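Show me how the following folds:
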Amino acid sequence: MGCSSSVAKAPDEGNGSPVPSRKVASSDDADRCAGDLPPMLLTDAQRNSFKRSRGKVRRTSEATVALEGGVQADFDANWIGLATTHGIDLYSELEDPEFVKINQDRGMVVWPFAGSYGSAMLGLFDGHGQGGERVAEQCCYLMTDLLAKDLQLPTNPMVSLEEKMCQLDELVLKFSSDDCDPYMCGTTATIVYLLGVNVYVAAVGDSRCVLGYIDRAGLLQSHEMTRDHKPSMKGERERLEAAGATVEGVGDRSRMWALHEESDSLCGLNMSRSIGDGFCKQHGVIPVPDVQSFSLHECSPGSNMRDTFLIVASDGIWECVSSDEACGIVRASSGAQLACQALLERAQKGWERKTAAYRDDITVIVVFLPFLHPEWDLQLAKEMEEEQAAATPLSARNSQCGSPRGSIGQGTQGRIDINVGETGMAKLKHDEVPANLRNYAAQASLMEFRRNSELAASFKRSSNEKRRQTAAPQVGRAHKTAQNL
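Down below sits the predicted model:
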């Protein structure tokens, strides 16, 4: 797919890679942790929807979630949760009175996946740049379709996830519209594929997936299944600089910069891998994901159905909440949707403590494991076979060749449910912002403008110096050649 990197061998079914552990906190508080989650049941609505529909796309906006009391339609909120909220950008509002903050995050839960209740897919896309929300939402549908149709996904998931992530990037870069140019905007991408007892995670950017579980000693463990692709990371910095980019800062505050010569402007990105961002792809940014896997056999003692869970979230969470703290919050919650809401509220308070003038978009998915039910496929197939037999005259059944199961299998393929954190817009009313806060934001915005201007001037001087150094040997060689002639 035009992208290459070493890929670890996929584990055999039931034998995932060992999960490194980090002790977080004791879990001997019986009142807080006791009791299993209510068992998930196949509802009549799910049963009928599975039988009648080859594919279904459901958009869930912030307003819809609020009307439903925070419960995601069709999903058991004890086991599966998704919450999202837009950010705040007072700096931009001061610069442009017409500015409205758009939620560029998109989160999705796809289950059943590819026609089976025995597999599922989670996705988190955090868009950036003008039109980034369109790229993020487009990725929800494109990635679901790419993976659902990939025949090698169940047998070779790690290779498949890497290849499809790169193919996703190619498809996104081909798309352009008046309000969305993937050459100058893009998104992170974190994909979680669940199959049986195995979980596979592929990610580019800084939207993180964290595994939380109770070990056999009764301690809560936290393990980051992804790494944040920051420009200053070892290996990332070298690749970016070799492609002509400049890396500024370290860690979470690092950023890659490149000069867009046509507009004589400086373009930056605070990650080293992404989907889209065509201009930055010319300067060392790549779409190749890190891919990891683990097996529930490695981490779950099986004593309590709340002992293992996944958190997938945009950096709006991770800027203010550590992986350890996030796992503690989920563990203390009585269900997945309530855990999402608690994480969202904790992150909002964290942003308020950091700066009242800005808050990033926040999207979080929480699922307790295992929530897959492969046995439901057999149950539904049997029901459909019985219904078809009852509806078909005996003479017609006798004339048919083979079992009706073949047609049933075709009918159950491609069943897709998607929850998309639909775009939400925010604009603070004038009387909601105290005068001292507006003054603070104006000063901070001016300082940021000056700093970026100085950085752009420095970058241009550095680029011109490099060009002179590169051109000097070439001029010398040309002069020698002329003398020899």
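
all contacts plus neighbour counts: C-alpha atoms, from now on.
Fine.

what kind of secondary structure is the spatially most central residue of the chain in?
Centroid-nearest residue in the chain: L124, 2.2 Å away (criterion: CA atoms, centre = their mean). Three-state call for L124 (DSSP: H, G, I helix; E, B strand; the rest coil): strand.

just F309 next, same as before
strand.

That one: neighbour count?
Using other CA atoms under 10 Å, F309 is surrounded by 24 other residues.

where's it relative to G284, distance?
According to CA to CA, to the nearest Å, F309 stands 35 Å off from G284.

Another for comparison:
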Amino acid sequence: MGCCVSTSSKSSCSSMSDGDVVSPPSCFEITIFGGQRRTKRTFVNHVSALQHMSSIPNRIFTNGKSRSSCIFTQQGRKGVNQDAMIVWEDFMAEDLTFCGIFDGHGPYGHLVARKVRDTLPLKLFSFFDSFESKKNKSASTICCSQDTVSEGADCETGIEDKTGLSWKDAFLKSYKSMDKELRYHPSLDCFCSGSTAVTIVKQGSNLFMGSIGDSRAIMASSDSNNSLVAVQLTVDLKPDLPREAERIKRCKGRVFALQDEPEVSRVWLPFDDAPGLAMARAFGDFCLKEYGVISVPEFSHRVLTDRDKFIVLASDGIWDVLSNEEVIEIVSSSSTRSSAARNLVDSAAREWKTKYPTSKMDDCAVICLFLDGRMDSESDCEDQGFSSATLAGESDDGQNCEPSLQRNCTVRSPEENPDGLTIVGDEETAAGWSGLEGVTRVNSLVQLPRFSEEKPRP
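Purely as a prediction, here's the structure:
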């Protein structure tokens, strides 16, 4: 499904936003506070393990399941699958889980999304580790001066209260550093290509979230009648949001919708009707970074309760055709937890055909994270056709895993369709689906910048 890992992120863990490189001290340890548990892991050992990403346990990025989640992606009808996803359990410590969905766009969007997927978690780890180190060192100095045990305990409670601030700083700086790395990447052209991101870190009962673009995270929670209700965790950062539109216009960018799709606001250059980006924040897209498109994430923190059941992260291929409530209903009614993500993509594929019969289905990527930490047995997983290992034909070292993109196209011709690609849960094949002669609905980019001498549109 086009979800392979690039090992080019080996050096990213120690890359800082200002371009400096931090060499981790050999005796450094991190401390993660999650409830009453405290887990220590040496920084050097973790970085050493990252040099061989394929051997990292509890990290999945292809269709399958983990101890507490299932993930699934399906290529749409627009060309190469530009969605990427990752679930990393025991991320930094045994009580932390990292999840992310990344939706690429533009001629090299699939490469940008996978680069962000492989690199951003390492940057987040590095920055949080740095903040916690400074905070713990300062707290240790203060606590050592206390004369009583109770005063020392109060000091530790104060450190826990500040963990959320460390995560906020880590999210903000890691996103900034990621965008800077893309700008100066020697072989990845991100001038007119980019990616969204919706990322969460679950630490005990705390949920920390950062997102840019129009991928979304929601949560299922029980109400007073013990019925599941949908809680939207992130905001779709599109150009039609008043605060986003105001920022873009202050930076001389333009926001308007095309006549044939009046419901989709886009960002345009001040001097040309291009590129028409359908989101206000993204990694990459450097042709618009001077005109209001930013990579600063929207950060939020939520304390989970016993009423909260599961979280769903998905790219806009899901949200274009399904509501939050419909997504919760599909996941909760799945016969097994390991089939929930696939069932959701299956339902979205059918809705695309029903709601937009002349349009090309978008790529879909889904992560379902169950907050009680339980998953089906291995036999149930196998019955659903899943595997927690890397899919056949995909290599964790990035070799022979993705066809090269020789052109900037959004619609794949019937003869270029890969073998075996079917609409999940339907007998109709991909060839039959493409036979509708549809057009691409809601491209993330309308066209590449031309930089003509035409006067700006009024």
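
right, and the residue nearest to the centre of structure 1 touches S207 too?
Yes: counting by CA atoms under 8 Å, L124 of structure 1 does reach S207; the two are 7.0 Å apart.

Find the residues that touch each one of the two.
T188, A189, T190, V312, A313, S314 (CA atoms under 8 Å, 6 or more residues apart in numbering).

in what helix or strand does the third one lie?
Right, T190 of structure 1. Per DSSP states H and E: T190 of structure 1 is located in strand 189-195.

hmm, who's touching the helix or strand following that strand?
Per DSSP H and E, the first helix or strand lying C-terminal to strand 189-195 of structure 1 is strand 198-204. For strand 198-204 of structure 1, contacts defined as CA under 8 Å, 6+ apart pick out 13-16, 157-158, 161-162, 188-194, 209, 225-226, 228-229, 273-275, 287-296.

Equivalent analysis for stretch 364-374 of structure 1, please.
40, 79-84, 107, 116-120, 196-197, 305-314, 317, 336-337, 339-340, 343-344.

roughly how far out does that stretch sit from the chain middle?
Computed by CA atoms, centre = their mean, to the nearest Å, the chain-centroid distance of stretch 364-374 of structure 1 equals 16 Å.

Repeat that for stretch 75-84 of structure 2.
On CA atoms, centre = their mean, the centre of stretch 75-84 of structure 2 falls 15 Å from the chain's centre.

measure the counterpart of G235 of structure 1 in structure 2 to D316 of structure 2 for me?
For G235 of structure 1, the aligned position in structure 2 is R243, judged by TM-score structural alignment. Counting by CA to CA, the separation of R243 of structure 2 from D316 of structure 2 is 21 Å.

For the two, indicate the residue with more neighbours.
Applying other CA under 10 Å to R243 of structure 2 and D316 shows that D316 carries more neighbours, namely 22 against 11.

and the residue nearest to that one when sequence neighbours are not counted, how many residues sit next to it?
Nearest residue to D316 of structure 2 in three dimensions, chain neighbours excluded: S215, at 5.3 Å (CA to CA, 6 or more residues apart in numbering). Using other CA under 10 Å, S215 of structure 2 has 27 neighbouring residues.

again, but for H479 of structure 1
So H479 of structure 1, with other CA under 10 Å, has 11 neighbours.

ChimeraX command to pick out the buried ones of the contacts of stretch 364-374 of structure 1?
In ChimeraX syntax, the buried subset of the contacts of stretch 364-374 of structure 1 is picked out as below (16 or more other CA atoms under 10 Å):
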select :79,80,81,82,83,84,107,116,117,118,119,120,196,197,305,306,307,308,309,310,311,312,313,314,317,336,337,339,340,343,344
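
Sort out for me which of the contacts of stretch 364-374 of structure 1 are in strands.
Among the contacts of stretch 364-374 of structure 1, the residues falling in strands (DSSP state E) are 80-84, 107, 119-120, 308-313.

contacting residues around the equivalent of D360 of structure 1 over in structure 2?
Aligned against structure 2 by TM-score structural alignment, D360 of structure 1 finds its counterpart in D362. Applying CA under 8 Å, 6+ apart, we find D362 of structure 2 in contact with Q75, G76, R77, K78, D316, G317, R441.

need those residues in a markdown table with distance to F127 of structure 2 and secondary structure, can you?
Shown next, in a markdown table, are the contacts of D362 of structure 2 (distance: CA to CA, whole Å; DSSP: H, G, I helix; E, B strand; the rest coil):
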| residue | distance to F127 of structure 2 | secondary structure |
| --- | --- | --- |
| Q75 | 33 | coil |
| G76 | 35 | coil |
| R77 | 38 | coil |
| K78 | 36 | coil |
| D316 | 29 | helix |
| G317 | 31 | helix |
| R441 | 38 | coil |
